[in-house]
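Peer 1: Structure for this input, please:
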Amino acid sequence: MIRPFSRVALALGPIALAGCGTQSADAPAIGNATWLAQLSDDSDGDDWPAFGRTYGEQHFSPLTKINADNVDQLGLAWYVDLPAGNPATGPIEVDGTIYLATGYSVIRAIDVETGKEKWTYDPKAPEASGIKLRQGWGSRGIAYWNHKVITATQDGRLIALDEKSGQPVWTAQTFGKDELRFISGPPRVFDGKVMIGSGGSDSGPVRGLVRTYDADTGKMLWEFYTVPGNPADGFENEAMAMAAKTWAGEWWKYGGGGSVWNAMTYDAANDQILLGTGNGAPWNHKIRSAGKGDNLFLCSIVALDAKTGAYKWHYQINPGESWDFNASMDMELADLTIEGQPRQVVMTAPKNGFYYVIDRKTGKLISAKPFVDVTWATGIDLATSRPIEAENVRYEDGPTTFRPTPLGAHSWMPMAYSPQTGLAYIPAIDLEVTFDDSGITPENFKWNPKMGLTPGVGYSIGNGGREQTGWLVAWDPVKQEARWKLPMEAHLNGGIMATGGNLIFQGRPDSGFSAYDARDGKRLWNFDAGAGVVAPPISYRHNGRQYVTVVAGIGTSAGLFGPMFTKYGIDYRHQKRRVLTFMLGGKATLPKQEPYKPVAFDDPDYKANPALAAKGEALFNGRCAVCHGTGAIGGGTAPDLRTPGAAADAQAFASVVRDGVLVPAGMPQFGEFGEEQLGALRQYIRARAAELRSGRNESAAGSTNK
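Peer 2: Alright, predicted model coming up:
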């Protein structure tokens, strides 16, 4: 069972139509018309210039030269090894150059045909981030507009780089230095503008916010808060005044949440922005809003006028959210025929396990059905558009257990939608959670200082006795049913790409990168990437040849699941991080890699002290596990702390944890830790290393985390 954050530690039938709208009629005619046209959902697919390829975020390439009949001839064209740092990122490609952000927004430009690096730009984000380095894992993606590559950094900078030189053209600071926000999601470009959100509402009083800038100059154009602030300060607009009526108590003191940390989609046909908003801050509705009200616009899809940022409509997925069921997973646009009528829709598979189809002109719910096993609700009432919640799901009468979990039935790894098959393809998760807020009240709740995870409720996550925890699901959004589903060995599988060649591409933690028949799910091709693959792949065409590119390596939230990944030999220092590019007839090969087995550091002076280790475990759960893994078993995002020797030496340990000597490498500084806290944390890590030396079952390590 995975218990990442203990309660003690946190006391705290119709056929889908192709395409989904084209470039808006009044879009600015700047730059090269060829690449500009690639952002349209009906583009030819020569380039992949945005995280989801086009405005509609379908993660679909219309290219057909690589197809279900010849994919068995697909081979590696070239690879590029990357340094340590987050590799779970979506690359883009424009006019024969691949651009990607690894680590903390270190941007690289690579020639498509040769794999030769053209330039690298390092914004030195860890050094600039301060305590913001304690949340997030680096960039999940970047954007492109008018010969500029646009990235966002952990510390809140939005930077446009010249595509040829990699030098900054402009930089904008998107939030204040002292705000408890950070950025890990990709910016989105549209209609000459670039938009970015931020995260942080799991660990501090954060109020959801998006800002939009001129993509050529960096001038801020408009902003939109997703939850209301202090009424005494007045409301920014009528939408915030309306939303405030759905909150209770002194919610503004908690921030409220609603972070737009990932999902943003431009609906060109209606010239509107769709925001997928996050969970409440804190999660516990009883603390955040006295247990009352729907709390708009948490866990919602919110439509804004793309030119002004003015509110248009919203649909709330989880009213009064209390489980980290955020609605920040990717949103795909499509034109579907439903009950004989053409409908412009937005589709999303958020954390809560229901697949939603919503009219994107009006925000009216069309349908919603579970795509995994869901027990927190019995369904979505189409008359009210609200979920029918299970008894005690709000843990009002003590502990409650249900599916799915705060990890989501679908995480940030994007799904894909194919206009060709009319199906959505979802990397689905099937796990179980128990919530319990016994002893936690509004009176004793306090945010953990300096961005420590603080949901306001204890929870534990496990498989609930099921071996099958991951699926690749092909979902019919019109019939709201699975066309087919494939079991996966683990629950955290990679982002998905669909292609016009009737193919689905997806990676897995077991180092497999595979192509499946989009029609029936048959695996047609598999490549051993030599590292786990969770990043979404892309496909594009250059000089008449179609390519497929993916970045291999484990990063982001996958690192929490060290106990589940031990069988794959995933380790931060040992694993490879690579850009892999494939073409028909490719003949390149990867060097042989020796299997990894964790070896505990020598610690001849170690003496067991269970009471002190328990105190250290509480600190570890709240501050360290999210990167270093449950039970200190690393899952690839950060080092497995049972193996390096820093914890064996008090001075070396203090220099890393308290003094921050490894900040440039991405290790946050915890300057507030005194000798007592350092000693407890060090004792816990030494105890875990001792257990490894004794040969205790690593997969059971989570049992110490209670």
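
Peer 1: From now on I want contacts and neighbour counts done on CA atoms only, so please keep to that.
Peer 2: OK.

Peer 1: so Ala613 sits in a strand?
Peer 2: No - with DSSP: H, G, I helix; E, B strand; the rest coil as the criterion, Ala613 is located in helix rather than a strand.

Peer 1: Next, the second sequence, to be compared with the first:
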Amino acid sequence: MNWRNGILALGAVLSLSSLTLAPASLRAADLHDGADGADWPAFGRTYGEQHYSPLDQVNAQTVSRLGLSWFMDLGAGNPATIPVAVDGILYFASGLSVVHAVEAQSGRLLWTYDPEVGAVAGHKMRQGWGSRGIGYWNGKVYTGSADGRLIAIDVKTGKPVWSVMTVDPKDGRYITGAPRLFDGKVIIGHGGGDSADIRGYVTTYDAETGAQLWRFFTVPGNPADGFEDATQEMAAKTWGGEWWKHGGGGNVWNAITYDAETDTVFLGTGNGAPWNRRIRSADIGDNLFLCSIVALDAKTGAYKWHYQVNPGETWDYNAAMTMNLADITIDGRVRKVLMQAPKNGFLYVLDRVTGELLRADRIAKVTWATGIDMATGRPMEVPEARYPGGKDFALWPGANGAHSWMPSAWSPKAGLLYIPTMEQGLTYNDKDITGQSWHRRAGNAYDFAINVGMEIKDPLQNTGWLLAIDPATGEQRWKVQNAAYWNGGVLATGGDLVFQGQTNGILTAYEAATGKPLWTFDAQVPIIAAPITYSVGGTQYLTILVGMGTSGTMMSRDIPIPVDSRNQAKRVLTFALDGKGALPPPRPVELIAAEDPDFHSDPAAEALGAVTYAYQCVVCHGMEAISGGAAPDLRTSPIVPSAELFGEVVRDGSLARSGMPGFDHYSDAELEALRQYIRARANDLRSGQ
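Peer 2: Predicted coordinates:
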């Protein structure tokens, strides 16, 4: 620890009588929202997940001098992750959750730790995109892995201190979210509800030893097995049918926030599984705690209160987005609030002590409801939104939501919340309800299945913007149109700036009050992750990881610049005032179809292969086999024309260690149909289609 950070941290400790001089207490002080900003020790910098730093050396007057200090090229895999910075060292997990420690001033790599996910994750890699972030506590960094491990790593040596398996190795659960650290504890959830019959939960461990402290289930289990507690029994009354056979979903795959003042943990829970309530719950009940903000006692995991944004959810409208904590004045009264913009198109402001709904304001086009009833807190749904009689319904927002996992940022200085907002509609129905759904993209003649329980077709327009809103009044102060609807996470600073990257590769600093662009940098590749800022040796630095990753890569046609994982420059970029660094020339993206002289069109096989592709392959390889940057563009792969090589990779898993899992359940017919579909897409590329 440098002398400046040491004095500031010591002062913070001495000002809090409840804390001691132990290292863990020093770091706890740094995690409070009022910390000085020298470090960025957590996913959202502080407990309150504000994604705000009070640092102001880089400000509206000086930002024009901001320049690249250094960059580091990364390997294959997901780069869309948010680092932490403590005592002048950056820590982040990229690729297959490989943790890096880097000297922040110079960019010198200190160590890496590879959890060897490719060797052990097996089928769990089929849906896991890699890490979205890591955590820090008392000389250790904490990371989750796709196979479900939570690992504590010594920051001095890069060696694991302990590792625990948080899930059943045989189930469909995997981890992509950042662990959160508080009061000597670490909490982690998981994903998997969209691809497996699982029941969501979070688990809290002792940060020093890895001993399990408590677990909270977000969906009740089979009543015949008995309930874990009265809360689960209460939740079960809001479900129908035999929901437990489907798992139910409700995964806490991203959003967890801690309130130190009330010693409360808040969970942002996921959608139902399957999506359609008619399948999972006999079209009955609110289905607690899907799509909810759930408040728990941080010491015991006991239920305090909940607020459900979508009772009986049926559209993938999960509430797993950033929950920003703040103290704001509403109607002349200072309220301790929690703010969240989930997928469904509204911004919710709750009293974080009681769970009372204080405001609910529309931030995007919404057709599923006319508004939120402030007396009951429930949405005023449009009956047609549940597509009675199998009738088509144009749903806004679509399944990607008006806001995804990319963090929003709250500036206590500006009094504004900055939300990376998206707008896209989809047409839904459930005419042929079988547990599968069909999705036809406009202008393309293929169908594919997703285990959600309804038909989804014809994406309806799309756009995106950065929105600045006053959460106390709902007034939208400004919004800036983005290059595409899928856009990056946000950082707000005490320098009256807001930073955001976009999928066109441009990182921009906006004036916090007006949205006026003051500075830009061309990263050459799409940006999804949010930047962080911190101070070392009296200099303010800004760091961001660039390159396309996580679920946005599925929407490959909506990325405004061409990408392919084999030539996309995935990097760490670090900036400072008067930085003189420069990136090398952009790597050309040349998508040349693999030679395949024996190809002959087979429409029936291609239609079957399209279903298989979209159910399993689209997650990493992109819509219509067009790469979104997470994995290679299969149209250019020399493996696909060979039936033997294709089988070795796809079914036998010969490239599992590189991140390509095996799909050993495919029959010969399914495998060949999948290969035929990809060959047809390559032929389209050769033909210029």
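
Peer 1: just so I have it, where are all the helices in the stretch 551-700 of the first structure?
Peer 2: Using DSSP state H, counting those that start in this stretch, the helices of the stretch 551-700 of the first structure run over residues 562-565, 610-623, 625-628, 650-657, 675-693.

Peer 1: Ala29 of the first structure: which of those is closest?
Peer 2: Nearest to Ala29 of the first structure, of all those, is helix 625-628, at 44.0 Å by CA to CA.

Peer 1: quick one: that closest one to the second structure mean distance?
Peer 2: Helix 625-628 of the first structure, aligned to the second structure and superposed, deviates on average by 1.1 Å (mean CA distance after the TM-score superposition for the first structure).

Peer 1: Identify the residue range in the second structure corresponding to that helix.
Peer 2: Mapping helix 625-628 of the first structure onto the second structure (TM-score structural alignment) gives residues 618-621.

Peer 1: And for stretch 54-68 of the first structure?
Peer 2: By TM-score structural alignment, stretch 54-68 of the first structure lines up with residues 46-60 in the second structure.

Peer 1: Likewise for stretch 179-192 of the first structure?
Peer 2: With TM-score structural alignment as the criterion, stretch 179-192 of the first structure aligns to 171-184.

Peer 1: do the same with stretch 308-324 of the first structure
Peer 2: Per TM-score structural alignment, the counterpart of stretch 308-324 of the first structure in the second structure is residues 300-316.

Peer 1: can you map out the strands along the stretch 301-450 of the first structure?
Peer 2: With strands called from DSSP state E, counting those that start in this stretch, the stretch 301-450 of the first structure shows them at 311-316, 331-338, 341-348, 354-359, 365-370, 377-381, 386-389, 400-402, 416-418, 423-429, 432-436.

Peer 1: Show me what Ala654 of the first structure aligns to in the second structure.
Peer 2: For Ala654 of the first structure, the residue aligned by TM-score structural alignment is Gly647.

Peer 1: Counting neighbours, what do you get for its match?
Peer 2: 22 (other CA atoms under 10 Å).

Peer 1: in stretch 143-161 of the second structure, what counts as buried?
Peer 2: Under the neighbour-count criterion of 16 or more other CA atoms under 10 Å, stretch 143-161 of the second structure has 143-153, 155, 158-161 buried.

Peer 1: so where is it in the first structure?
Peer 2: So stretch 143-161 of the second structure sits over residues 151-169 in the first structure, by TM-score structural alignment.

Peer 1: State the distance spanning the first to the last residue of the matching stretch.
Peer 2: 12 Å (CA to CA, to the nearest Å).

Peer 1: same question, stretch 418-438 of the second structure
Peer 2: 35 Å.

Peer 1: Check the offset of it from the chain's centre.
Peer 2: Here stretch 418-438 of the second structure is found 19 Å from its chain centre; the criterion is CA atoms, centre = their mean, to the nearest Å.

Peer 1: and the residue nearest in space to the middle of the second structure, how far is that from Gly193 of the second structure?
Peer 2: Taking CA atoms, centre = their mean, the centroid of the second structure lies closest to Trp405, which sits 3.6 Å from it. The spacing between Trp405 of the second structure and Gly193 of the second structure, counted by CA to CA, is 16 Å.

Peer 1: now Ala42 of the second structure
Peer 2: 26 Å.

Peer 1: next one: Gly221 of the second structure
Peer 2: 14 Å.

Peer 1: what about those two, which has more around it?
Peer 2: Gly193 (28 against 23).

Peer 1: when you align them, which residue in the first structure goes with the more buried one?
Peer 2: So, by TM-score structural alignment, Gly193 of the second structure is matched to Ser201.

Peer 1: Its match contacts Gly257, doesn't it?
Peer 2: Yes - using CA atoms under 8 Å, Ser201 of the first structure is in contact with Gly257, at 4.9 Å.

Peer 1: Which neighbours do the two have in common?
Peer 2: 207-208, 279-282 (CA atoms under 8 Å, 6 or more residues apart in numbering).

Peer 1: Inside helices: which ones of these?
Peer 2: Counting by DSSP state H, no part of these is found in helices.

Peer 1: Go through those residues and name the one nearest Leu431 of the first structure.
Peer 2: Using CA to CA, those come closest to Leu431 of the first structure at Asn279, 19.0 Å.
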